[in-house]
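Chemist: Just to be clear, the model below is a prediction. Sequence and coordinates:
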Amino acid sequence: MVGADVRDVRIVIRNRGIRLSVGIGAALGGLLLLWGYPRAHALLVRANSLRAADVEAALSVVPWMSSAVRAWLGVRYLYDPLTFDPPRALAHLQQAVRENPFDFRNWLHLAQGYEAMGDRARADAAYRQALAAAPAYFLPQWLYANFLLKQGERERAIEVFARAVSANPEAVANVAELLQ
């Protein structure tokens, strides 16, 4: 088998009309790509954001769906910039917490929803419920300590960070950097 380098391979178009056609075709193809890509991307993003509405419609028909579906919707409305709607997120997360009060993740998302709405007292209570549901887990303690820091309660935050570090000793450097 004979090896060929890239420099050995050449495409030669001798006819001037064909060269002109290929050049114009490439330019038009590039323009079409530049014009069409953002529209195709927007269409795909819009199609992805409709999924929350589809799930809402399914919930109205089949109201006994699991709390995980409601939690997913709440998280979607809380964190997805395309469907950001904190009041709607809170409604779904409150229902998910009512249906499954033992899932600390639902409590954490509910707390963050209250925080997004500016309801600090309810956010604090929801964070405490998450801690009660998962007292030995790192994430609820970390998020609650950060919440306390944002509220200006540094001493309480340090206590909660200490418990978080006991749950995950590898986080000591992160906590130290955060508290500087």
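Modeler: Received it, and whenever you're ready, just let me know what you need.

Chemist: rest of the way, CA atoms for contacts and neighbours
Modeler: Noted.

Chemist: give the contact list for residue 127.
Modeler: Contacts for residue 127 (CA atoms under 8 Å, 6 or more residues apart in numbering) come out as 107-108, 111, 140, 144.

Chemist: Go again with 10 Å.
Modeler: Contacts of residue 127 were listed using CA atoms under 10 Å, 6 or more residues apart in numbering, and they are 104-105, 107-112, 121, 133, 140-141, 143-145, 147.

Chemist: what's the answer for residue 89, then?
Modeler: Contacts of residue 89 by CA under 10 Å, 6+ apart are 70-79, 83, 95, 109-110, 113-114.

Chemist: returning to that earlier point: which of the contacts of residue 127 has the most neighbours?
Modeler: residue 110 (31 neighbours; other CA atoms under 10 Å).

Chemist: Pretty sure that one sits against residue 126.
Modeler: Yes. The pair residue 110 and residue 126 qualifies as a contact (CA atoms under 10 Å) at a distance of 6.5 Å.

Chemist: any common contacting residues for the two?
Modeler: With CA under 10 Å, 6+ apart as the test, residue 110 and residue 126 both reach 97, 104.

Chemist: At the geometric centre of this structure, which residue sits there?
Modeler: Geometric centre of the chain, nearest residue: residue 79, 5.3 Å, by CA atoms, centre = their mean.

Chemist: Pasting the second one now:
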Amino acid sequence: MKTRILTLGLSFAMTFTFAQEMKTFTKDNYTIEYNTAWEISEQKIQPSIQFMILSDESTQANDKFRENINLSTESLQGQELTAADYAKISLDQVAIQIPTAKIISNESKTLNGIDCQEIIWSADFGNNMILKFKQVIFVRGGTGYALTFSSSTAEFDTYKESANKMLGSFKFVN
């Protein structure tokens, strides 16, 4: 009996210890929840990047890479594309620009009622920098969206659960 109570108590303690506190970021026509241990940045490192959610700086101690989630957008200039069409165009560009890229998975899914394409791929960028990406690609209102989690392959699984929770919270608000 004491063992069961101790096990139950430890289970509850672990649940609360590993529960992630979340904040909400809203911009334009979308919202996303992010882990409070991470920080939001609207700094435009590229014109298409709408925001980045960056892991704590300490996460780069072992692998020299700071995990992040970003959203990039692109006007489709009147083209009527599905998420699968837009994903194929994106993957073709990746193959041209990053010859070491390897597609791990490419699946049709639904995210909060929106048809999307979920792609996981990795690439060797040299200098022992092998990165892994999980992208959720969708199309809405004449715009292509790519919501991307980026990590070193060494730490991808460490941050996958937290990243999935953040990616899964993305919604359009109008």
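Modeler: Yep, that arrived. These numbers come from a predicted model, not from an experiment.

Chemist: TM between them?
Modeler: Superposed pair, TM-score by TM-score structural alignment, normalised by the length of structure 2: 0.28. Supporting alignment: 78 aligned residues with a CA RMSD of 5.2 Å.

Chemist: Looking at the contacts of residue 89 of structure 1, which is nearest residue 47 of structure 1?
Modeler: residue 83 (11.9 Å; CA to CA).

Chemist: now the helices for structure 2?
Modeler: 2-18, 83-97, 156-168 (DSSP state H).

Chemist: And the helices in structure 1, which stretches?
Modeler: Using DSSP H, helices in structure 1 cover 16-61, 67-79, 86-99, 104-117, 120-133, 138-150, 154-167, 172-179.

Chemist: Buried deepest among those helices, which one?
Modeler: Highest mean neighbour count of those: helix 104-117, a mean of 24 (counted as mean count of other CA atoms under 10 Å).

Chemist: elements contacting that helix?
Modeler: Helix 104-117 of structure 1 is packed against helix 67-79, helix 86-99, helix 120-133, helix 138-150, with contacts defined by 3 or more CA pairs under 10 Å, 6 or more residues apart in numbering; DSSP states H and E.

Chemist: Need the max-distance pair from the contacts of residue 89 of structure 1.
Modeler: Across these, the longest distance by CA to CA is 18.9 Å; it joins 83 and 95.

Chemist: and the nearest residue to residue 143 of structure 2 once chain neighbours are set aside, how many neighbours?
Modeler: Nearest non-adjacent residue to residue 143 of structure 2, counting by CA to CA, 6 or more residues apart in numbering: residue 75, 4.6 Å away. Around residue 75 of structure 2 there are 14 other residues, counting by other CA under 10 Å.

Chemist: circling back: for the contacts of residue 127 of structure 1, which one is nearest residue 47 of structure 1?
Modeler: residue 109 (24.8 Å).

Chemist: Test my guess that that closest one contacts residue 139.
Modeler: No. If you go by CA under 10 Å, residue 109 of structure 1 and residue 139 don't touch, sitting 11.7 Å apart.

Chemist: Take the helices and strands packed on helix 104-117 of structure 1 and lay them out in TSV including distance to residue 58 of structure 1.
Modeler: As requested, these are exported to TSV (distance: least, CA to CA, whole Å):
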stretch	distance to residue 58 of structure 1
helix 67-79	10
helix 86-99	14
helix 120-133	28
helix 138-150	31
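
Chemist: of all those, which lies closest to residue 20 of structure 1?
Modeler: helix 67-79 (50.7 Å).

Chemist: quick one, the closest one and helix 16-61 angle?
Modeler: Orientation check (axes from the mean of the first three to the mean of the last three CA atoms, to 10 degrees): helix 67-79 of structure 1 against helix 16-61 gives 130 degrees.

Chemist: Alright, that wraps it up for me.
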